[in-house]
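A.B. asks: structure for this input, please:
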Amino acid sequence: MGSLQPNVLCEDEVKKVLQDVVEKEQISKPEYTICAGSAKGDGYLSFMTKVDVKSKDKDLHLIIKCAPKSEEFRSFVPIRSTFLREIAFYEDIYPTMDEFQKEKGIEDRFESVPKFYKSIQTDKEEIIVLENIRERGFQLWDRKNQFDDAHFQMLFKEYAKYHAISFALQHYKLEKYYDLSKNLYDMFTPGIFSFEFFTAFKMSIEVIHNLYQDDEIKRDLTQLKDNLMKYFEHIINNKGKRVVITHGDCWSSNMMFKYDDPNNPEKPTDLCLLDFQLVRKGSPVLDLSYFFYAGAPKHLLKKLDHYLKYYHSVLSKQLKMFGIDVENVITFEELKNDWKTYSKFGYLMGILIIKGALTETDEIIDIADLSANSDMSLSESFLRKFKNQDLINERLKDLTDHMLENDLIRFEYSLLP
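C.D. replies: You can find the predicted model right below:
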């Protein structure tokens, strides 16, 4: 049985998809240049076609994001649900958020998403058409590299601006917020890639367990491994007041950065978030801990308090523009307390992302391959010894050391069902 192969739409398919877009943009006699829009390892639940539409009067630079049609793949991954979730974000959730920011006169608005052009929701033909932001100078971060301070500052700032909108909607337009978020159930936790994902988590923790000799540390890691299901159930059952519409999938391949000087990647000047297929309701810490623990080098892990204070200060500034006192929404101490509970999610995602990020191109096994490969399971793919295994182990241990030193591994069993 063959694996899902990279796909690029042919010109006739592109013309059919973009016909109404071209008409709306008043482009006459368009010429199309078509090629693959992503490389292996850049994405897992879709394939991209890059399209440049050129004419005498106007050019468009687009990405057509298509859902895999493979029945086998769709039986393994809820492709349709994730595409409909992302379509809902671009067609309803973000436009409502943006209009609300304008209505409230927010000058420094959250606008870090690509322009949306159209969607197709037909079963097995789901499509999203977005601007190709590479043409505006945005570029992906090298997945093998950890983030530096400048990129973290920008990420914590943009997520604060994004989360502030949910808090403000709950304050002023609670019914509208409920309407936007009522269907944003968690798709990842119940097993978006089947319950084998929990096996992958458990096996990854077992690898980390073997990096330590201390019996108490081993016991804490074992307790984490044995209570994974309870912990994830606690995440999705959270009904507290500090809940927002999250981004959901916050690793480096789902964000792009812009630089005034493209040759100086130490000074990002803009950010754009991508891939809203896992948007859901949850603690802001789910987003923050995900990108932080998936991308922080050892020396920046030590600056966690600094980044949380910065996030809280930006959140305070944004909410003040909405006419809201941050202390009535979430105090800094409440944010830190939430971190103790929900940052385990970022840690668990981080240990998987670290492995994936450090694989060489010839080692990458897409989820689509696993769905068609009877000889290798998802969990087994994470237990292979990679070319960069020593570096993987070093990063996993740095991250776990941080969690242990800050007492973030041990469960507060009173919180569990």
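A.B. asks: all contacts plus neighbour counts: C-alpha atoms, from now on.
C.D. replies: Noted.
A.B. asks: for the closest residue to Leu228 other than its chain neighbours, helix, strand, or coil?
C.D. replies: Nearest residue to Leu228, sequence neighbours excluded (Cα to Cα, 6 or more residues apart in numbering): Phe198, at 7.5 Å. Following DSSP: H, G, I helix; E, B strand; the rest coil, the label given to Phe198 is helix.
A.B. asks: wait, doesn't Phe198 sit right on Asp226?
C.D. replies: No - the pair Phe198 / Asp226 is not scored as a contact, 10.5 Å apart, by Cα atoms under 8 Å.
A.B. asks: who has more neighbours out of those two?
C.D. replies: Set Phe198 next to Asp226 and count neighbours by other Cα atoms under 10 Å: Phe198 wins out with 20 against 12.
A.B. asks: one more sequence to fold, the one below, so I can look at both together:
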Amino acid sequence: MVHIFLNYPTPSNQQLVLSHGDCWLNNLLFRYNDAGDPVEVMLVDLQSIRKHTPAVDLNYFLFTSFSSPERRLNLEEFLETYYTTFSSLLVAGEAPVPFTLEDLRLEFRRHMIYGCVTRIILTPYVLGEEEDAPEVEDVTENDLEEVAKARMRTIVSMGQREGSFFKTKLLDVFDDMIEAGLLS
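C.D. replies: Got it, this is the predicted structure:
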């Protein structure tokens, strides 16, 4: 999984855009109107920006920020909204739109493994309690194997807790992988 997370996503030359690189809910700031409705959103935490396919950011965001049922039910709307906004900004700037909505759909599917792996890796951190956080101060290279074993024990215990949302959220991603043909 770490190999896929670090090395897998190779962008299509046709779809190179300025990509956030760490696009998920915790890196979004919202401004609300008096009625409590969101009227503006800003991405923060910009140290991972690079040229890449938007499919990687979309997978990262949709797999880490939504439950599987929400994402599956609304995927087409998410992709259409992204594409419509992206292409309208380019048109307003008198720049050509380099790819179609269908191209984006295909690229999203091609990079779906990245979204799945990101979900698997980040779910324990996102849904963990304070006591679940790994102790990493003063860890040396000699300690890595024991730290990894302790982390696995923590993740297993998180899944065994009464009423654990963690277990459902983590297992949902395997249904996504089967649906995408990544697992059989």
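A.B. asks: could I get the full set of helices for the stretch 51-200 of the first structure?
C.D. replies: Taking DSSP state H, counting those that start in this stretch, the helices of the stretch 51-200 of the first structure run over residues 71-76, 79-88, 94-103, 149-172, 174-181, 196-209.
A.B. asks: which strands or helices does the first one pack on?
C.D. replies: In this structure, helix 71-76 of the first structure makes packing contacts with helix 367-371, judged by 3 or more Cα pairs under 8 Å, 6 or more residues apart in numbering; DSSP states H and E.
A.B. asks: what does Lys51 of the second structure correspond to in the first structure?
C.D. replies: The pairwise alignment with the first structure assigns Lys51 of the second structure to Lys281, based on TM-score structural alignment.
A.B. asks: okay, and the residue nearest the centre of the second structure sits in which element?
C.D. replies: Taking Cα atoms, centre = their mean, the centroid of the second structure lies closest to Tyr60, which sits 1.8 Å from it. According to DSSP states H and E, Tyr60 of the second structure maps onto helix 54-65.
A.B. asks: that helix: average distance to aligned residues in the first structure?
C.D. replies: Mean deviation of helix 54-65 of the second structure relative to the first structure after superposition (mean Cα distance after the TM-score superposition for the first structure): 0.8 Å.
A.B. asks: distance from the chain centre to that helix, please.
C.D. replies: Offset of helix 54-65 of the second structure from its chain centre (Cα atoms, centre = their mean, to the nearest Å): 4 Å.
A.B. asks: check stretch 89-101 of the second structure too.
C.D. replies: Distance, stretch centre to chain centre, for stretch 89-101 of the second structure: 25 Å (Cα atoms, centre = their mean).
A.B. asks: would you agree Leu127 of the second structure is in contact with Lys167?
C.D. replies: No - counting by Cα under 8 Å, Leu127 of the second structure stays clear of Lys167, with 9.9 Å between them.
A.B. asks: who has more neighbours, those two?
C.D. replies: Lys167 (18 against 15).
A.B. asks: what's the counterpart of the more buried one in the first structure?
C.D. replies: Using TM-score structural alignment, Lys167 of the second structure pairs with Asn393 in the first structure.
A.B. asks: name the nearest residue to Asn388 of the first structure, ignoring sequence neighbours.
C.D. replies: The spatially closest residue to Asn388 of the first structure, leaving aside those adjacent along the chain, is Leu358, at 6.5 Å (Cα to Cα, 6+ apart).
A.B. asks: quick one: map the one you found onto the second structure.
C.D. replies: Using TM-score structural alignment, Leu358 of the first structure pairs with Leu127 in the second structure.
A.B. asks: in the second structure, what residue spans correspond to strands?
C.D. replies: Ranges of strands in the second structure, per DSSP state E, are 17-19, 28-32, 38-43, 50-52.
A.B. asks: let's have these in CSV, adding mean neighbour count.
C.D. replies: Below are the strands of the second structure laid out as CSV (neighbours: other Cα atoms under 10 Å):
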stretch, mean neighbour count
strand 17-19, 15
strand 28-32, 11
strand 38-43, 11
strand 50-52, 15
